[in-house]
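Visitor: here are the coordinates; sequence isn't available:
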């Protein structure tokens, strides 16, 4: 299988902070790949290296078959990059933003006009094309930003936290556009995100990053299927001893991987529905009051918890 991106043992240190600590992953050509992890995990540092904006202290990387340190100019022509911060010029129109961006790549005028019209139509921006971008909603500005990254028909597109700050409706709309790009244009897309649902929905394969290293990699379904059974989550209503509550839950037959996060208990069981009465009885016998209890199939948050001992909620706190 051909790989559009290959990163091998990347290391990057800023002072005493080791942002990347031997990061390695591969992205198959023509797929959406998710680089998943909380803020500070090393995702943006990896993207900066792969897009030639930074150099690693150690390790190697190729994008579209080109070495990111030896062939920087060629890499920049082969990629599109949409950063966390929207790069749209609010004072100019949507059309002008696209034309200016395409001119920077030296696109012929006729091709640029055709490509601009094509992208405006694709992203639903044709009617707003001649309005200043400052009049666009956040979702429209982000769509325009992605279109700018595509103006020169790159082989690889980097989307760094593309839906941060968008409302749920705008986020869902952009998800649909991203999925369509991979299907319709055969692009390879590297998507960095800290939204679990985003990675689960879009990525064919992904890598979960923790403290500069890949701790798990594979398809979302394969990673979740590694976690046998169901997850039970109990939110405690009282101020009882967490240690006693954890011990009580650990005594439930079949309960494993018992963890505590704040006033929340988690455990894995083979059959969630059958285990709920046993969990409630065990906690009640220990004098632990439960405010709510839920059962769910394995999620990417459970995968992260398995490999790091922490949940995404704990990382965000």
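Guide: Yep, it's here. The model shown is predicted, which means the values in this text are computed figures rather than measured ones.
Visitor: can we go C-alpha only for contacts and neighbour counts from here?
Guide: Will do.
Visitor: Could you pull out the buried residues of the helix or strand where residue 95 lies?
Guide: According to DSSP states H and E, residue 95 maps onto helix 94-104. Buried residues in helix 94-104, counting neighbours by 16 or more other Cα atoms under 10 Å, are found at 94, 95, 96, 97, 98, 99, 101, 102.
Visitor: Put this next to the previous one:
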């Protein structure tokens, strides 16, 4: 396992913000942490990055306890925080080239470090802005630079904390493709936090839902939506009259409707449980059989 977390706990004074959190991730796996503000997502990531000391439990990242990780271990990680503070007069190309020099000493026979600057600029969609000063960038462009900074060393593990905040739809689409390439082509293990349920369902091999410091559900999008034993909503019309009902068997209902009314059935619409339904039910405290 690339990431292995068992019985993780975090306490600030009398407040316990993480309660017995356990999960793992393998090579090339994208794991998404979902949860409301204050659920413990950022704290979990900071412990795995070695930025914060845990109160209890065991944690290993690339076979090393983050609390004891040395410089060589850190060179194998990539981190994209929710915000960065850089000198605004740096030009994008020179900043990425400068940061890349710190990783050159940690190249291996299998991993070339750092990423080529021009290749990296193209990967995050900043080639045409390479000579701009950071202070002139828009919010979305600044966020793309944050991602470039996080992956400049070709990390084996990448931590992304709300990475697409401020992205426009095109930039978000390009970023999602980049995440998929990193995982599939480079076997980068990625742990990502987001509030965007659509983003989670598109990127995640596995989703962990945190609420009040506990993992309340874990699985693929399909597995999580299956946890909600709800009924499908079905809407249709016959001869201008509109109908609406709920049923555990929408397929059977549709078949019966067409058997009875044939081509008179119009505007048939079936809404099944979604990841959003599952997420809202879990964070609102609905009982779910895990």
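Guide: Here it is on my side, so go on. As the structure is a computational prediction, the values presented were derived from the model and not from experiment.
Visitor: I'd like the TM-score for the two structures, please.
Guide: Once the chains are overlaid, their TM-score stands at 0.79 when taken by TM-score structural alignment, normalised by the length of the second structure; 259 aligned residues with a Cα RMSD of 3.0 Å.
Visitor: Would you mind getting the average deviation of the helix or strand that contains residue 221 of the first structure from the second structure?
Guide: Assessed by DSSP H and E, residue 221 of the first structure sits inside helix 220-225. By mean Cα distance after the TM-score superposition for the first structure, the fitted helix 220-225 of the first structure averages 1.8 Å away from its aligned residues in the second structure.
Visitor: if I pick the residue most central in space within the second structure, what's in contact with it?
Guide: With distances taken as Cα atoms, centre = their mean, the residue of the second structure nearest its centroid is residue 192 (3.1 Å). Counting by Cα atoms under 8 Å, 6 or more residues apart in numbering, residue 192 of the second structure makes contact with 30, 31, 32, 33, 159, 160, 161, 162, 163.
Visitor: what's around the last one, how many residues?
Guide: Each residue near residue 163 of the second structure was counted by other Cα atoms under 10 Å, and the total is 21.
Visitor: Check the one 5 residues further on too.
Guide: Residues contacting residue 168 of the second structure under the criterion other Cα under 10 Å number 12.
Visitor: Grab the nearest non-local neighbour of it.
Guide: Distances taken as Cα to Cα, 6 or more residues apart in numbering place residue 140 nearest to residue 168 of the second structure, at 6.8 Å, with adjacent residues excluded.
Visitor: Please apply the same query to residue 261 of the first structure.
Guide: Closest to residue 261 of the first structure by Cα to Cα, 6+ apart is residue 314, at 7.5 Å.
Visitor: Would you quantify the distance from that neighbour to residue 163 of the first structure?
Guide: Distance, residue 314 of the first structure to residue 163 of the first structure, using Cα to Cα, to the nearest Å: 21 Å.
Visitor: for residue 30 of the first structure, same thing?
Guide: To residue 163 of the first structure, residue 30 of the first structure is 21 Å away according to Cα to Cα.
Visitor: before we move on, what about residue 11 of the first structure?
Guide: From residue 11 of the first structure over to residue 163 of the first structure the distance is 27 Å, taken as Cα to Cα.
Visitor: now swap in residue 207 of the first structure and tell me
Guide: From residue 207 of the first structure to residue 163 of the first structure the distance is 19 Å (Cα to Cα).
Visitor: Check residue 196 of the first structure too.
Guide: Residue 196 of the first structure is 12 Å from residue 163 of the first structure, where distance means Cα to Cα.
Visitor: ditto for residue 214 of the first structure
Guide: Residue 214 of the first structure sits 23 Å away from residue 163 of the first structure, taking Cα to Cα as the criterion.
Visitor: Setting aside sequence neighbours, what's the nearest residue to residue 276 of the second structure?
Guide: Leaving aside its sequence neighbours, residue 276 of the second structure sits nearest to residue 197 (Cα to Cα, 6+ apart; 6.6 Å).
Visitor: does the residue nearest to residue 217 of the first structure when sequence neighbours are not counted sit in a helix, a strand or a coil?
Guide: Among residues not flanking residue 217 of the first structure along the chain, residue 207 sits closest, at 4.3 Å (Cα to Cα, 6+ apart). Under DSSP: H, G, I helix; E, B strand; the rest coil, residue 207 of the first structure falls in the strand class.
Visitor: Next, work out how far apart residue 207 of the first structure and residue 292 of the first structure are.
Guide: For residue 207 of the first structure, the distance to residue 292 of the first structure (Cα to Cα) stands at 32 Å.
Visitor: what residues are up against residue 59 of the first structure?
Guide: 7, 8, 9, 10, 11, 22.
Visitor: picking that back up, beyond the helix or strand harbouring the residue nearest to the centre of the second structure, next helix or strand please.
Guide: Here residue 192 of the second structure, judged by DSSP H and E, is contained in strand 189-193. Sequence-wise, the next helix or strand downstream of strand 189-193 of the second structure (DSSP H and E) is helix 197-203.
Visitor: tell me the average deviation of that following helix from the first structure after fitting.
Guide: Relative to the first structure, helix 197-203 of the second structure is 0.7 Å off (mean Cα distance after the TM-score superposition for the first structure).
Visitor: Could you pull out the buried residues of that helix?
Guide: Within helix 197-203 of the second structure, the residues scored as buried using 16+ other Cα under 10 Å are 197, 200, 201, 203.
Visitor: Tell me the one among those nearest to residue 151 of the second structure.
Guide: Ranking the buried residues of helix 197-203 of the second structure by separation from residue 151 of the second structure, with Cα to Cα as the measure, puts residue 203 on top at 17.4 Å.
Visitor: measure the closest one to residue 179 of the second structure for me?
Guide: Separation of residue 203 of the second structure from residue 179 of the second structure (Cα to Cα) stands at 8 Å.
Visitor: Please apply the same query to residue 99 of the second structure.
Guide: Applying Cα to Cα to residue 99 of the second structure and residue 179 of the second structure gives a distance of 21 Å.
Visitor: Which one's more surrounded, residue 314 and residue 163 of the first structure?
Guide: For the pair residue 314 of the first structure and residue 163, the greater number of neighbours falls to residue 163 (24 against 11), based on other Cα under 10 Å.
Visitor: Assumed that one was part of a strand.
Guide: No. Read with three-state DSSP, residue 163 of the first structure is coil and lies in no strand.
Visitor: Now the longest helix anywhere in the second structure: buried residues?
Guide: Taking DSSP state H as the assignment, the helix of the second structure that covers the most residues is helix 169-186. Within helix 169-186 of the second structure, the residues that count as buried by 16+ other Cα under 10 Å are 171, 172, 175, 176, 179, 180, 182, 183.
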